[in-house]
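Q: The following block contains a protein sequence and its predicted model.
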Amino acid sequence: MSALVITVMLLPASPAGAALPDMLSHVGDARQLIVVTGQSWTSTQATVRAYRKGPDDRWREVLTAVPARIGYGGWKWAADRRQDTGQTPAGTFTLTEAFGVRADPGARLPYRKVDGNDYWAGDNQDAKTYNTFQAWASPYRTWRTSEAERLAAYPTQYAHAVVIDFNKPRGVRYDTGRGQTVADQPADTRLGSAIFLHASGAGSTAGCVSVGLPTMVRLLTWLDPAAKPRIVMAPAVAIRAA
């Protein structure tokens, strides 16, 4: 069954729902939060809300509860998640970049319009490229296309997407000799890759969070790197510790 898609307005700042962010454990210096909650550890249904912190340091809800879908395997704490389980990692993560098959709708995060050459590598036999964007399938690459997502192959889900910085590699650079992106501090190849906030496909995801396309566009154009946005994700019983 297809995920429900509804149009949602980003509302003027109001104190509604402001208490929840104050109860969260790892928001740090974020002034924008997206909060994803589910009913249980096994549920594939979720709810998304968004909050911003005003000049008075009070959190205000700017996006009321909208339906979302998560992984077909439910939730798992990020450190314990494993590749190919279909579980959505529970925890708090930064949001620093975005991409999409469609043109930039006005994102303030760095936005990359992808085409048929672009991949997201997830080859657990090649740690240095694991969980990285690849601009093409170089003939000299060390990762396998069979273990990567060709992003343009998902025009509905990846119409627009924000990268959730789960299991993020560090020291990412371009290796001109191999024609590929590599990381000096690779991601953990056990945990999984390509976890995004993206537009709705059909039903549950492989670990990502999906929302209706209008909601996705509104969130994408709202997120501001100057506000150091984060996403907090967990079933409701564990959200305060996420």
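A: Perfect, I can see it now.
Q: Could you use CA atoms for every contact and neighbour count after this?
A: Fine.
Q: Show me what the lengthiest strand in the chain is packed against.
A: Under DSSP state E, the strand in the chain containing the largest number of residues is strand 88-100. Where contact means 3 or more Cα pairs under 8 Å, 6 or more residues apart in numbering; DSSP states H and E, strand 88-100 is packed against strand 75-77, strand 111-113, strand 161-164, strand 230-235.
Q: For Arg218, which of the ones you listed is the nearest?
A: strand 161-164 (11.7 Å; Cα to Cα).
Q: Tell me which residues are up against the helix or strand just after that closest one.
A: Later in the chain than strand 161-164, the nearest helix or strand by DSSP states H and E is strand 170-175. Under the criterion Cα atoms under 8 Å, 6 or more residues apart in numbering, residues Gln180, Thr181, Val182, Ala183, Asp184, Gln185, Pro186, Ala187 lie in contact with strand 170-175.
Q: For PyMOL, write a command that selects the buried ones of those.
A: Selecting just the buried residues from the contacts of strand 170-175 in PyMOL takes one command, with 16 or more other Cα atoms under 10 Å as the test:
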select buried, resi 180+181+182+183+186+187
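Q: starting at the chain centroid, how far to the longest helix seen in the chain?
A: Taking DSSP state H as the criterion, the chain has its longest helix at helix 213-222. Mean-position distance between helix 213-222 and its chain equals 13 Å (Cα atoms, centre = their mean, to the nearest Å).
Q: In it, which residues are buried?
A: Counting neighbours by 16+ other Cα under 10 Å, one finds that the buried residues in helix 213-222 are Leu213, Pro214, Thr215, Met216, Val217, Arg218, Leu219, Leu220, Trp222.
Q: so Glu149 sits right up against Asn117, yeah?
A: No - applying Cα atoms under 8 Å as the test, Glu149 and Asn117 come out as separate, 10.7 Å apart.
Q: structure B:
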Amino acid sequence: MLAACAGMTPKPATTPWNDARQLVLVTTADWNATTGTLRRYERNGGQWRQTGETTPISVGRNGSAWGLGLHSPQPDAPQKQEGDGRAPAGVFRIGTAFGYADTASTAWPYEGMGASDWCIDVPASPLYNRIVDAKQVGDAAVEGSTEPMRRDLHANGDVRYKLGFVIEHNAGNRSGAGSCIFAHLWRAPGEATAGCTAMPEPAMRELLAWLDPRRKPIFALLPRNELERLHAQWDLPAPMHAE
């Protein structure tokens, strides 16, 4: 009996993302690292398998911290807060893609941004952590926000939001828990962000072309030691030995 049990295949982990068949996985060296790698994975009822090339990325200027996502709360280590300069760690749904153009080469839901579109990063606002159109909500509602979605028009030609997607951290919009978390382009290789994940434009275009709504993709960001600790429990790929 024991021998039979020893030969049994381990039962797959049960997680809120069991239905995911695509995974965007960002790994950093530790909680304070500002750069890391992004890998894309797919599965068809079995193990996760990497597809495509490994991509260099940058994260928050102060590293990362536990965010609010699909994963269970993790009381140890830093916790994401508004303005802390850390990227949220954990497992998250992927939200709407966005950019400066009206359309993009992707099957993923996409919205072209205009000069009146803002993401609200004011914790006291009832619109906190939401992308809104000032033409609809009024100029007063976006007052104080530092996140125009057309940074090319409001921030001296900034290209970072030319193409990207929402990472659904703090989907319940808890005040002060962190807002406006995106994957977007970087201005220069390795340049840290305020809390987002940044990458080269070709990598973003390839990623968006790959995302398939039918495969219910998720986004995960973890320091290497946390991925080592949690990958089996959370049904994620084990960390790569060579970065």
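A: That came through fine. This one's a predicted model, so the numbers in the text were calculated from it and none came from an experiment.
Q: against structure 2, where does the longest helix of structure 1 fall?
A: Following TM-score structural alignment, the partner segment of helix 213-222 of structure 1 in structure 2 covers residues 201-210.
Q: ok, residues contacting the matching stretch?
A: Stretch 201-210 of structure 2 is touched from outside by Arg40, Thr55, Ser105, Thr106, Ala107, Trp108, Leu163, Gly164, His184, Leu185, Trp186, with contacts defined as Cα under 8 Å, 6+ apart.
Q: Could you tell me which of the residues you listed belong to strands?
A: Arg40, Thr55, Leu163, Gly164, His184, Leu185.
Q: Please name the residues that touch Val159 of structure 2.
A: By Cα under 8 Å, 6+ apart, the contact list for Val159 of structure 2 reads Arg151, Asp152, Leu185, Trp186, Arg187.
Q: picking that back up, kindly present the buried residues of helix 213-222 of structure 1 as CSV, with separate columns for distance to Ser25 of structure 1.
A: Formatted as CSV, these follow (distance: Cα to Cα, whole Å):
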residue, distance to Ser25 of structure 1
Leu213, 29
Pro214, 30
Thr215, 26
Met216, 25
Val217, 28
Arg218, 26
Leu219, 23
Leu220, 24
Trp222, 23
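Q: tell me which of those is nearest to Gly28 of structure 1?
A: Here the nearest of these to Gly28 of structure 1, counting by Cα to Cα, is Trp222; it sits at 19.4 Å.
Q: Can you select the buried ones among the contacts of stretch 201-210 of structure 2 for me in PyMOL?
A: Per 16+ other Cα under 10 Å, the buried members of the contacts of stretch 201-210 of structure 2 correspond to this PyMOL selection:
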select buried, resi 40+55+106+108+163+164+184+185+186
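Q: Tell me which two of the contacts of stretch 201-210 of structure 2 sit farthest apart.
A: Maximum pairwise distance among the contacts of stretch 201-210 of structure 2 (Cα to Cα): 22.9 Å, between Ala107 and Trp186.
Q: give me the stretch of structure 1 that stretch 159-169 of structure 2 matches.
A: Stretch 159-169 of structure 2 covers residues 156-166 of structure 1 once aligned (TM-score structural alignment).
Q: which residue in structure 2 lines up with Ile195 of structure 1?
A: Residue correspondence, TM-score structural alignment: Ile195 of structure 1 in this structure matches Ile181 in structure 2.
Q: from memory its match sits against Gly195, does it?
A: Yes - with contact defined as Cα under 8 Å, Ile181 of structure 2 counts as touching Gly195 (6.5 Å).
Q: Name the residues contacting each of these two.
A: The overlap between the contact sets of Ile181 of structure 2 and Gly195 (Cα under 8 Å, 6+ apart) consists of Ala87, Pro88.
Q: Which one of these two is surrounded by more residues?
A: Set Ile181 of structure 2 next to Gly195 and count neighbours by other Cα atoms under 10 Å: Gly195 wins out with 30 against 20.
Q: got a list of what that one touches?
A: Shown in contact with Gly195 of structure 2 (Cα under 8 Å, 6+ apart): Val59, Gly60, Arg61, Ser64, Asp84, Gly85, Arg86, Ala87, Pro88, Ile181.
Q: Equivalent analysis for Val163 of structure 1, please.
A: Leu95, Thr96, Glu97, Ala98, Phe99, Ala194, Ile195, Phe196, Leu197.
Q: Make sure Ala68 of structure 1 is indeed in a strand.
A: Yes - the assignment for Ala68 of structure 1, made by DSSP: H, G, I helix; E, B strand; the rest coil, places it in a strand.
Q: Can you find the partner of it in structure 2?
A: Counting by TM-score structural alignment, which is the criterion used here, Ala68 of structure 1 corresponds to Ile57 in structure 2.
Q: isn't its match right up against Ala33?
A: No - taking Cα under 8 Å as the contact criterion, Ile57 of structure 2 and Ala33 are not neighbours in contact, 11.1 Å apart.
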